[in-house]
Structure formats: C-alpha cells, structure tokens
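Engineer: The sequence and its predicted three-dimensional model are supplied below.
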Amino acid sequence: MNEDNEFPEAGSADDELADDLLEEELRQAAAVLDTVPDALRQLALDAYALHDLDARIAELTFDSLVDALPVRGVPDAPRMLTFSAGEVTVDVEVTEDGLIGQVLPPRSARIEVLGGPQTARPLAVDTLGRFTSDTPPAGPFALRLRTGAEVIVTEWLRA
C-alpha cells in the first residue's frame, strides 16, 4: 500500500493475492451453498461413461407424448417412440411392464437398454427384428443397437 491510497495499485502482488483469496472464498461458498446433487452428478458421469464415439445417433422422430393426440378413455396409454438412423428404424413401446420394440428393416442385432454403466441389459432380437424387456426403464435410458460392425445409439429419454 502507498500513503495516498488505502488500496494497493492495480497489478501489484498484493492485488493478485487479494484476487486469489477472493476466488477461493467464492469457490468455497459455491461448494456449500450451490452444490450439484449427487444423483445429478452420477447421471452425468454415467452418461459420459456410456458414450460411444463410433456409434451413429438414432434421432427421435416420433414421441407419443408430444406428437400423438390423446385417446379418450385411455388414461395410461403406453408411450410410443420411433428412432431413425439412416435406413434403420427402431420402434419402441414403453409401458409400466417393460419395453416392446422392433428394428426395421429386420436384421440380426443385439440391443442393450442403457441406464448407467453397470445397468446395460441385453435384449434378444428375433428374426423379425422384435425385442422385449420385462423390466421398465427407471430414469433416463437409451438403447444401443449392434448389428455386426455397426453401432447405433438412441437419444437419451426419461421413462
């Protein structure tokens, strides 16, 4: 500090130290007052761990929650989803009892329901491209389709 001013000159070592201390105090305050919930942090880590750099993304082209008209007298209609990646289409029906779907055009494939790194559940695909799961997805999920050398991953959705 100099005699004429109460504050150090800009760019001085004292000024840099004060900035560093203020930054550290703000980091500590944010860590206490604005924490990221553990569940959200884990979901982000799980989603990142599951990304597949060589996979094609199957875009959501139909979602009955958004694109369909409500049916009178059907309070809990199943959610219908359609994903497309080039010539491959995946139709999925999500119910409280699980998943029912079909890969079109029919082909031999392996499908996994993704919900976290430890929760990938493989599903059998028959010769007509159909697959089922008796376990409904809990929380965000995606499907990973493997057909020989090709890998297709759907967008992530909440069940």
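Structural biologist: Done, it's in.
Engineer: CA only for contacts and neighbour counts going forward, please
Structural biologist: OK.
Engineer: And the strands in this protein?
Structural biologist: If DSSP state E is used as the criterion, the strands of the chain fall at 56-63, 79-85, 88-95, 98-104, 110-114, 121-124, 130-133, 140-147, 150-154, 157-158.
Engineer: who are the neighbours of the fifth one, in terms of helices and strands?
Structural biologist: If you count contacts as 3 or more Cα pairs under 8 Å, 6 or more residues apart in numbering; DSSP states H and E, strand 110-114 packs onto strand 121-124, strand 140-147.
Engineer: Show me what the longest helix seen in the chain packs onto, helices and strands only.
Structural biologist: Ranked by residue count under DSSP state H, the longest helix found in the chain is helix 13-33. The criterion is 3+ Cα pairs under 8 Å, 6+ apart, and there are no helices or strands that helix 13-33 contacts.
Engineer: ok, and here's another one to check against it:
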Amino acid sequence: MSDLNDEFDGFDRLDGFDQYAAPGESDGDPDGELHDGLLEEELRQAAAILDPVPAELRRIAVDAFALHDLDARVAELVFDSLVDGIPVRGEADPPRMLTFRADGVTVDVEVTADGLIGQLLPPGPAGIEVLSGPRAHARLTADDMGRFTGAAPPAGPFALRLRTGREVVVTEWLLA
C-alpha cells in the first residue's frame, strides 16, 4: 500500500501541471468561472454560425416576451359556444361567443366573419389589443359602457390584452 501512496505523491510535484484540477483552478480561478464563460461564448458563436435562429422565429420570441406583463391578470375562458353552446337550428354560420373572467373583470366577445364585438364588465373605458402572434396587433378602444368592436376577425391563434387604467388583463389564447 505504501508503494501506491508513493506513486501518487509524485503527481503534486509536477511543474505547474495538475491533470486533476478543475478548469481554471490553475489560473487562479478556483471556481472555473473564467473557463466556463469562455466556453459558453465559444459555443454561442459556433451555434450562431452553424445553426442560426431564423429572423422570423427571433421576432416571434421577442413579441412573446413583450407579452410578459408581471402585473397582468390572466382571464380564463369560462364559456365557449363551440364547446358549451347549444346549436341553433337553421343558423348556417353562427357567431362564436366567448366569455373570459379574471377576478372582478368579465370580457364577453362575439367573433363573427365581420370581426369582433365585445363588452367589458364592469363597464368602463379600456385600450384593447388583439394579439395574433407575429402579425401586428389590432388596437381597439372600449367606450364608457365597456363596448368595443374590431373590423377584422382574428385568423389563427389570438388573445386579448386589456388595459383599464393601471390594470392589465390578458385572456387565454384561442384558435379563431
């Protein structure tokens, strides 16, 4: 056993080389942070060259991050006429009725081929954005009675972001 210990004692006497040291330890960086940071930067550069993020995907990611409102309340879908409604006989293309709720705020929305019609409860003025992924957001305004309309119906996934004074409410995303 002493022969084995003598053999390993020689490792710590090598001139500045310690094969068992963590990266950066021999450079005066005991945690290896300098080495890790350089490695991370090299990997970033390699990924940017070999597998770049498409410009459209980058823009969508930035838009999605912009939706991140720390103070926003999420209004949950509590009624959808496609799921909860009773079909009306003779109606070829009935409008889709949606109701969202967040605490004391209710948003009723009717989605038709002509656009959106809706009302906020309790009634009051609000700025409303129709969020639709990478496309530009349609901006609507609710009047003093909480009523709003939008000329273009959403195509694809959409959500509504309401700004009532200092309060922000965002609805769940739905497929139009």
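Structural biologist: Okay, I see it. No experiment lies behind these values; they were computed from the predicted model shown.
Engineer: What is the neighbour count of Leu116 of the second structure?
Structural biologist: 20 (other Cα atoms under 10 Å).
Engineer: Return the residue of the first structure aligned against it.
Structural biologist: With the correspondence set by TM-score structural alignment, Leu116 of the second structure lines up against Leu99 in the first structure.
Engineer: For Ala29 of the first structure, which of the helices and strands packed on strand 110-114 of the first structure is the nearest?
Structural biologist: strand 140-147 (30.8 Å; Cα to Cα).
Engineer: The closest one vs the second structure, average distance?
Structural biologist: Following the fit onto the second structure, the mean deviation recorded for strand 140-147 of the first structure is 0.5 Å by mean Cα distance after the TM-score superposition for the first structure.
Engineer: How about stretch 58-67 of the first structure?
Structural biologist: Mean for stretch 58-67 of the first structure is 0.3 Å (mean Cα distance after the TM-score superposition for the first structure).
Engineer: which residues in the second structure does that stretch match up with?
Structural biologist: So stretch 58-67 of the first structure sits over residues 75-84 in the second structure, by TM-score structural alignment.
Engineer: Give the buried residues for that stretch.
Structural biologist: Within stretch 75-84 of the second structure, the residues scored as buried using 16 or more other Cα atoms under 10 Å are 75-77.
Engineer: quick one, which of the strands of the first structure is nearest to Asp19 of the first structure?
Structural biologist: Across these, Asp19 of the first structure has its closest neighbour in strand 140-147 (41.0 Å, Cα to Cα).
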